[in-house]
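Sequence below, structure please.
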Amino acid sequence: MNLDFSLILVLVTALTGVLWLLDSLMFAPRRRQALQQAEAQAQDALPETQRTALLRQPGWADTSRSMFPVLLVVLVLRSFLYEPFQIPSGSMLPTLKIGDFILVNKYHYGLRLPVLNTRFVSNNDPEHGDVIVFRYPEDTRINFIKRVVGVPGDVITYKDKILYVNGEPQQQELLAKLPPSRPTQLLLNEALAGENHRIYRDVYSPVVDGRWEVPEGHYFVLGDNRDNSKDSRYWGFVPEELLVGKATAVWMHWDGFFSLPDFSDVRRIH
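Alright, predicted model coming up:
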């Protein structure tokens, strides 16, 4: 089951805020009133322990008061500024490795309401070469990460493992054969709209050819691990309303529970 963390965060933040407000407006005045009555009835000053007991917040109110500001800050940062993600698969190799932790710029493509994902402030549009996080069109509970190769109005052709944008082949330069003796994979530099990035191509994987016209408000995306990526070639375009943000940086790598986090490969994502 895929949990919607954004929804959970919004609900918990709202709940703690409501409980804190309820205590502040209803129960805190009653506690102060009880203290005043006790002081009026007492001939001597009330002991400090009794005063503290009368003013003490119940556990749920104290917890809500402590948690709400923290949750609100996390919600604002995560929803409108930057959100961390972990790379779960190898579809973006060699750019992103399994276990990389990345930062996603949430405001680069405009501000969106959490959970609803409705854009209420416009900003930039995705461009060729952007690495984006988006909600998977076939199951919007799941986040995917791919590279934009087609924007609205483009004609995308993929033939013999070469990418064509509006009829122009995107040049590929061989960097390495892996392994060198009997290669099964090629490491290449691909120039997409004048910007370079690295991709993998399998030597023996079957060719997936096709031609697609990108409609308005949609984007065509590919994984950099071209023969090991389920992307727009298989399930179609990414609608604008499913965009989450632009992947900007790798800030940590963590292979798993039994290994230590690695900060030696902090870098920008190109």
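
C-alpha from now on. contacts and neighbour counts both.
OK.

Ala191 should be in a helix, yeah?
No: using DSSP: H, G, I helix; E, B strand; the rest coil, the assignment for Ala191 is strand, not a helix.

For it, give its distance to Leu222.
Distance, Ala191 to Leu222, using CA to CA, to the nearest Å: 14 Å.

Name the residue in those two with the higher neighbour count.
Leu222 (22 against 16; other CA atoms under 10 Å).

May I ask you to confirm that that one is in contact with Ser232?
Yes: if you go by CA atoms under 8 Å, Leu222 and Ser232 touch, sitting 6.3 Å apart.

Now do the strand ranked longest in the chain: distance to the chain's middle.
In the chain, assigned by DSSP state E, the strand with the most residues is strand 243-253. Averaging C-alpha positions (CA atoms, centre = their mean, to the nearest Å) puts strand 243-253 7 Å from its chain's average.

now for that strand, which elements pack on it?
Other elements packing on strand 243-253 under the criterion 3 or more CA pairs under 8 Å, 6 or more residues apart in numbering; DSSP states H and E are strand 100-105, strand 131-135, strand 267-268.

who does the longest one touch, helix- and strand-wise?
Going back to what we said before, that points to strand 100-105. Secondary elements touching strand 100-105 (3+ CA pairs under 8 Å, 6+ apart): strand 82-86, strand 243-253.

I'd like the structure of this one too, to check against the first:
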Amino acid sequence: MAEEGGFGSAIWETIKTVFWALIIAGMFRTVFYQPFWIPSGSMKDTLLIGDFLFVNKMAYGYSYASCPSIRLQRFGIDVDAKDICGFLDGDNTRIMGGEPERGDVVVFRHPATGQDYIKRLVGMPGDTIQMINGVLQINGEPVKLEDGGQFSEVFERQGPEGRPPRCENGAVGPGAECLKSRQIETLPNGTRHSILNIGSFRGADDTGVFHVPEGQYFMVGDNRDNSLDSRFATTAGGVGFVPYENLIGRADRIIFSSAGRSMLFFWTWRSDRFFKGIE
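All right, here's what the predicted structure looks like:
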């Protein structure tokens, strides 16, 4: 009987250990950092498909969007952040709120779909934003641009979605060199980062003037000709303006990176990007 009791106690202790480990992990993910895997090329070459990073949730404080969404389609699990922290939704405020800065790379909840997106914040509340001939205009002034050479990658299917990149040097075959123009963009507050251009991007290289409302932000991708962002309304598949409460956190550093369709393909790891700071 003593042996049976000992076995039962061991099982119970294991269950308690797993339970508290899950609670601690959940609190860590909700309060401090959230893992994020880059699924698309909209932020090249700042972020590449397969980059893995932790999002700093402490940077902007907390709102309903700080709670994790748990989506495991294979098991029929679909728990949205609003299902957990919906009581914080609706007033566009944050607890211990911090103001983001122009140029931050931000993870946020899409205003319409609730999916997590990552873009660069270029427009603050009260700003006017416009694109003229592919050049970002902030409050009527073009940003400073410097030539950054060319960005080169292999034309092949990338990431879990298996999408090939778009190339400025025309249609190229599998395995060929795919080129894009790179420029160094300097925002009014001095933030510098690289952007990519392919050519004319209908509806995005030349836009009307956007007036950023109070309590909202304007986001764009660094891969300017391959990003559905605030230049497009949510009804057109874009992001539109992003409310303050939809911000999840700031991306500061890449932890791990893999060019393969699975992180287990160790021969595709990009060791030069491990622990790389995000500019």
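
Residue in the first structure paired with Thr128 of the second structure?
Applying TM-score structural alignment, one finds that Thr128 of the second structure aligns to Val155 in the first structure.

Can you report how many residues neighbour its match?
Counted with other CA under 10 Å, residues neighbouring Val155 of the first structure total 18.

Nearest residue to Pro84 of the first structure in space, please, no chain neighbours.
Leu103 (4.7 Å; CA to CA, 6 or more residues apart in numbering).

make that Asp100 of the first structure, sorry
Using CA to CA, 6+ apart and skipping the chain neighbours, the partner closest in space to Asp100 of the first structure is His253 (4.3 Å).

joint contacts of Leu222 and Ser232 of the first structure?
Common neighbours of Leu222 of the first structure and Ser232 are not found (criterion: CA atoms under 8 Å, 6 or more residues apart in numbering).

ok so, going back, distance of the match of Thr128 of the second structure relative to Lys246 of the first structure?
The spacing between Val155 of the first structure and Lys246 of the first structure, counted by CA to CA, is 23 Å.

Average offset of the longest helix anywhere in the second structure relative to the first structure?
Counting residues, the longest helix found in the second structure (DSSP state H) is helix 2-31. Taken over the aligned residues, the distance from helix 2-31 of the second structure to the first structure averages 2.8 Å (mean CA distance after the TM-score superposition for the first structure).

Alignment lookup: Ile38 of the second structure to the first structure.
Aligned counterpart of Ile38 of the second structure in the first structure: Ile87 (TM-score structural alignment).

That match reaches Leu103, doesn't it?
No: Ile87 of the first structure is beyond contact range of Leu103, at 10.8 Å (criterion: CA under 8 Å).

which residues touch the residue most central in space within the second structure?
For the second structure, the residue nearest the mean C-alpha position is Ile118 (1.8 Å; CA atoms, centre = their mean). Contact analysis of Ile118 of the second structure by CA under 8 Å, 6+ apart lists 43, 105-108.

looking at this, it is in a strand?
Yes: Ile118 of the second structure forms part of a strand when assessed by three-state DSSP.

Alignment lookup: it to the first structure.
Aligning on TM-score structural alignment places Ile118 of the second structure opposite Ile145 in the first structure.

again, but for His211 of the second structure
Checking TM-score structural alignment: His211 of the second structure goes with Glu213.

Now for that match, how many residues are close by?
17.

same check, this time on Ala2 of the second structure
Neighbours of Ala2 of the second structure (other CA under 10 Å): 7.

For Glu13 of the second structure, see how far away it is.
In terms of CA to CA, Ala2 of the second structure sits 16 Å off from Glu13 of the second structure.
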